[in-house]
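Peer 1: What follows is a predicted protein model with its sequence.
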Amino acid sequence: MRMQVGRVAATVAVIGAVVSGCGGPNQAGTAVIVGADAVPIEHIQSQLDTALGKKDLMAQLTAQGGTTGELARSIVTRAVLHDLLDRRAAEEGIVVTDPQIDAHIAQNGGADALLDGSLYDLPMLRQRVRDDLIAAQLAQREVGGLAVTADLVAATSRASADEAAAAIQAGGAQADALFADPRTSARAQTFDAASSPDNASTVLFGVPVGTVVTFQPNPQQSTWIVARVVDRRTDAPSDPAAVNGISQAQLIAIGERLLQPTADQVGIRVNPRYGVWDPIQLRIVAEDQQVGSVLPPVAGW
C-alpha cells in the first residue's frame, strides 16, 4: 500500500499498502462463517489438495518462503471475498455471465495456460475470474467520484501508534497536541481514487467517517500511521482521463476494498486453526501478523 501524506515528515512521506474462533456444535468442521454462511473445512481442504498436487508450482512457492499455512489462509480469504462479492452483486444487480468469463479467460491466454500458472482447478479458476469481474464493476461504479479526507499522524512503534489512536478517538487537547508538529502530522489530507487508485485499495477507503485506523505500511520499517477519516465523498470531481487510466488490477483491488463495510456489517468468524480476519489487509492472517487496528467512530461522528 502506498499513499502520499503531504506535509508529514520525509520518513513517512509515503505509506504503502474481531474475529472469534468458530466453536460450538453448529460450527464444527467450519473454516469460516460469513454472516450466516458457513464454509466447511472440507471445501478448503479440497482446494488445498488441488494446489499441493501442482508440485512444480508448490516448489516455486516454497522456494520463495511460502508455507502451506499461508496457502490455506489465502484459500479461506478467497472464500470470504467470494461470499462478500456475491452479496454485493445481488444487492447492486451485477451479473457476470459465462460468456464474459470465457472471454476473459481467452483474452488472458486460455484456460490451459492459466491453469498451468495457477494453483486452481478449472471450477475455481472460473469462480476467481467471476469474482474479479464483479469487483472491477463495483469499483467502476464508484471510483470516479470517490475521495477520502483524513488526519494523519506518524508513530515509530505499535505501542505509540495505539496510544495516539486512542487519544485521537477520544478527542480533546491530547489529540490536538499530536498535530502540533507538521513534520510528523497532517490534517485534512484528501486522497481521490481516480488520481491515486492504489490509495483507494487501502483501509482508509473502507471505513466510515470518524473511524481511527492504525497500520504499518511496511513491516520492514518501524513507521506506523495513525489516521482518522474525517470525510468521505462519492461525488468528488475527477479527471475522466485518470479514471480511464485505472488498470483492471487496480479496479479489482478497489472493488475488494469496497467490500469492507459489508464484512463489518455481517461479521466474519474464523476458525482459529486458520488465523484471524485482518480488516487492514482485508484477508485472513496468522494472529501475530495483524498489521494494525480499527477503532470505530465515537459519539459526535
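Peer 2: Yep, that arrived.
Peer 1: From here on, just use CA atoms for contacts and neighbour counts.
Peer 2: Will do.
Peer 1: Would you mind confirming that residue 235 is in contact with residue 145?
Peer 2: Yes - using Cα atoms under 8 Å, residue 235 is in contact with residue 145, at 4.3 Å.
Peer 1: For residue 264, give its distance to residue 292.
Peer 2: To residue 292, residue 264 is 16 Å away according to Cα to Cα, to the nearest Å.
Peer 1: Give me the more crowded residue out of those two.
Peer 2: Neighbours were counted for residue 264 and for residue 292 using other Cα atoms under 10 Å; residue 292 has more, 20 against 14.
Peer 1: Enumerate every residue touching that one.
Peer 2: Contacts for residue 292 (Cα atoms under 8 Å, 6 or more residues apart in numbering) come out as 213, 214, 215, 216, 280.
Peer 1: Just confirm residue 127 is within a strand.
Peer 2: No - looking at residue 127 with DSSP: H, G, I helix; E, B strand; the rest coil, it is helix, so not inside a strand.
Peer 1: Could you give the number of residues near it?
Peer 2: Here the number of neighbours of residue 127 (other Cα under 10 Å) works out to 15.
Peer 1: likewise residue 236?
Peer 2: Applying other Cα under 10 Å, we find 15 residues neighbouring residue 236.
Peer 1: who's in contact with the closest residue to it other than its chain neighbours?
Peer 2: Of all residues not flanking residue 236 in the chain, residue 145 sits nearest, at 4.4 Å (Cα to Cα, 6 or more residues apart in numbering). By Cα under 8 Å, 6+ apart, residue 145 lies in contact with 192, 193, 194, 233, 234, 235, 236, 237, 238.
Peer 1: And residue 75, how close does it get to residue 28?
Peer 2: According to Cα to Cα, residue 75 and residue 28 sit 19 Å apart.
Peer 1: Of these two, which one has the most company?
Peer 2: Regarding residue 75 and residue 28, a neighbour count based on other Cα under 10 Å identifies residue 75 as having more, with 21 against 12.
Peer 1: Verify the stated contact: that one with residue 44.
Peer 2: Yes - taking Cα under 8 Å as the definition, residue 75 is a contact partner of residue 44 at 6.5 Å.
Peer 1: max-length helix in this protein?
Peer 2: Scanning the chain for the helix with the most residues, using DSSP state H, yields helix 68-92.
Peer 1: So which other helices or strands are in contact with that one?
Peer 2: Contacting helix 68-92 under the criterion 3 or more Cα pairs under 8 Å, 6 or more residues apart in numbering; DSSP states H and E are the following elements: strand 30-34, helix 41-52, helix 122-142, helix 260-266, strand 283-285.
Peer 1: okay, pairing it with this:
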Amino acid sequence: MRIMSRPRALVAAVAACLLLAGCGSGPSQVRAAFLLGDTEVSQDTVQQLIDKAVREQPAAQQLSQQHKLDQLGREIVGQLAQHELLVKAARQEGLVADEATVSGLLGEDPLVTPVSANGVDPSQLARQIAYRARDHREVFTDYGLMQALGRKHFGGLSVTYDYTVVTSDDGGAQPQSMRDKAFAKAERMAASPAAADQVLREDAAAGVQTGSGQQISAVQSPAAASTVLFGVPQGTVVAFQPSQQDTTWLVAVVRQRDSGVPSTAQQSAEPTEDQLVSTGLRLLQPYSEQLRINPRYGVWDPVAMAVAPSAAESTGFVAPVKGSAQS
C-alpha cells in the first residue's frame, strides 16, 4: 500500500478539519445556522429559540405536533439574519433607533400575548411565533432601525430598468410553469448585455408587454420601493411577482440605481411607517452578499429577504448580467 507523502497528508488533514469540524477560531458553517462575514449565529441559538417557543406558545406546540417546526426554524434564522444585516448597515450608516419609539412599543408590547393559530394567516404564523420567542427589545429596535434606514434614503431612491413580462394569458400557463418560464427568460437575459436586448426585442415583436428606460422612484411609489428592483445594482436581472394577488411575473434588467439623488417627481403620498420599514429591509439587500445559510434551514432568498426551503422554492431570480459593469 502506498503511503501518502507528508505534504499531501497535511493538506488532507487541514481540508478535513475545515470541512468537518470547523477547526480554528474562525466561524464554521458546520456549527453555524448562518455566517455573515466574520459573524456567526449558531444552530444552538436557533434551537434555544425554537425550544422557548414550544414551551411558551400554544401555536408552536401545534406546529410541533404537526411536524412543522422546520418552518419555525427557517423563520427564526431569517429574522436573526435580518438583524445581523441591520446591525451591519446601521453601523455603516451611523443610524440608531429612536429610543422613545422602542420604549413605547415595549410599554405596549403586543408580543406578550401568545399568537393564536386560528386568528393568523397560516403563512404568517411562524413569523409571529418567532417574534415572540426573540428578545422583544431587539425586535422593536430592529423595527426602528429599518424605519430609520428607509426614511434616510427614501427621498433619493430610484431605479431605471427595461422589462418584459410573463402573464397568465400566455398559453394558459399554470403558476409553476409561469415561474419556470420567467426564470428561463431571466437566465437568457443575464447571459450578456446583447442577450438581454435580444430577449426584449423578441418579446416586443411577439406582442408581449415590454418597456425600456422605465424610471420609478420611492417617492412616486412607496410600495414599489420594497421590491427587489430597488435592492440590486445596475446591470442585474431580476424576475419576481410584483403582487401576490396577480400571477404576472416581471422580468427586468436594472440599468441604473440611485439612492442619494433627491427625486423631482411629485410625491403620491406620505409613506407609512410600515412602508418605510419595508424600504429599509430592501436596503439591506446589498449587505447580504456575504450571507451564507446552513443548508439544514434552506437558502437565502434575496427577493423575499428571507430564508426559503430550497432554491426551487425561492420567490424570484437575481443575477448579474455577464460582462456588464455593476455599481
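Peer 2: Cool, got the structure. All values reported here derive from a predicted model rather than from experimental measurement.
Peer 1: Structure 2: which residue goes with the residue nearest to residue 236 of structure 1?
Peer 2: Correspondence of residue 145 of structure 1 to structure 2, assessed by TM-score structural alignment: residue 156.
Peer 1: ok now the longest helix of structure 1, how far from the chain's centre?
Peer 2: In terms of Cα atoms, centre = their mean, to the nearest Å, the centre of helix 68-92 of structure 1 is found 11 Å from the chain centre.
Peer 1: tell me, that helix lands on which residues of structure 2?
Peer 2: Counting by TM-score structural alignment, helix 68-92 of structure 1 corresponds to 69-93 in structure 2.
Peer 1: for residue 181 of structure 1, helix, strand, or coil?
Peer 2: Under three-state DSSP, residue 181 of structure 1 comes out as coil.
Peer 1: what sits against it?
Peer 2: With Cα under 8 Å, 6+ apart as the criterion, no residue contacts residue 181 of structure 1.
Peer 1: name the element the closest residue to residue 111 of structure 1 other than its chain neighbours belongs to?
Peer 2: In space, and not counting its chain neighbours, residue 111 of structure 1 is closest to residue 105: 6.0 Å by Cα to Cα, 6+ apart. Residue 105 of structure 1 belongs to helix 98-107 when assigned by DSSP states H and E.
Peer 1: how much space between residue 130 of structure 1 and residue 38 of structure 1?
Peer 2: Separation of residue 130 of structure 1 from residue 38 of structure 1 (Cα to Cα) stands at 21 Å.
Peer 1: closest one to residue 243 of structure 1 among the helices and strands packed on helix 68-92 of structure 1?
Peer 2: Taking Cα to Cα, helix 122-142 is the member of these nearest to residue 243 of structure 1, at 8.7 Å.
Peer 1: That closest one - contacts with which helices or strands?
Peer 2: Packing partners of helix 122-142 of structure 1 (3+ Cα pairs under 8 Å, 6+ apart): helix 68-92, helix 98-107, helix 111-116, helix 248-257.
Peer 1: Please identify the deepest-packed of the ones you listed.
Peer 2: Highest mean neighbour count of those: helix 248-257, a mean of 22 (counted as mean count of other Cα atoms under 10 Å).
Peer 1: one step back: turn the helices and strands packed on helix 68-92 of structure 1 into JSON lines, columns for distance to residue 16 of structure 1.
Peer 2: Output for the helices and strands packed on helix 68-92 of structure 1, formatted as JSON lines (distance: least, Cα to Cα, whole Å):
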{"stretch": "strand 30-34", "distance to residue 16 of structure 1": "28"}
{"stretch": "helix 41-52", "distance to residue 16 of structure 1": "30"}
{"stretch": "helix 122-142", "distance to residue 16 of structure 1": "20"}
{"stretch": "helix 260-266", "distance to residue 16 of structure 1": "19"}
{"stretch": "strand 283-285", "distance to residue 16 of structure 1": "16"}
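Peer 1: just so I know, which of the ones you listed lies nearest residue 158 of structure 1?
Peer 2: Nearest of the helices and strands packed on helix 68-92 of structure 1 to residue 158 of structure 1, taken as Cα to Cα: strand 283-285 at 17.6 Å.
Peer 1: can you give me how far the closest one is from the chain middle?
Peer 2: In terms of Cα atoms, centre = their mean, the centre of strand 283-285 of structure 1 is set 9 Å apart from its chain centre.
Peer 1: Check which helices and strands it sits against.
Peer 2: Going by 3+ Cα pairs under 8 Å, 6+ apart, strand 283-285 of structure 1 lies up against helix 68-92, strand 276-278.
Peer 1: Out of these, flag the one nearest residue 269 of structure 1.
Peer 2: Closest to residue 269 of structure 1 of those is strand 276-278 (Cα to Cα; 7.7 Å).
Peer 1: Trace the closest one over to structure 2 and give me the residue numbers.
Peer 2: So strand 276-278 of structure 1 sits over residues 299-301 in structure 2, by TM-score structural alignment.
Peer 1: Now that stretch on structure 1. Mean distance?
Peer 2: In the superposition with structure 1, the average deviation recorded for stretch 299-301 of structure 2 is 0.5 Å (mean Cα distance after the TM-score superposition for structure 1).
Peer 1: any residues touching stretch 124-136 of structure 2, and which ones?
Peer 2: 49-50, 52-53, 57, 59-60, 71-72, 75-76, 79, 106, 109, 111-112, 114-115, 117, 139.
Peer 1: Kindly report the same for stretch 275-295 of structure 2.
Peer 2: Residues from elsewhere that reach stretch 275-295 of structure 2 (Cα under 8 Å, 6+ apart): 29-30, 32-37, 81-82, 85-86, 88-89, 143-151, 154, 222-223, 225-228, 230-232, 299-300, 302, 305.
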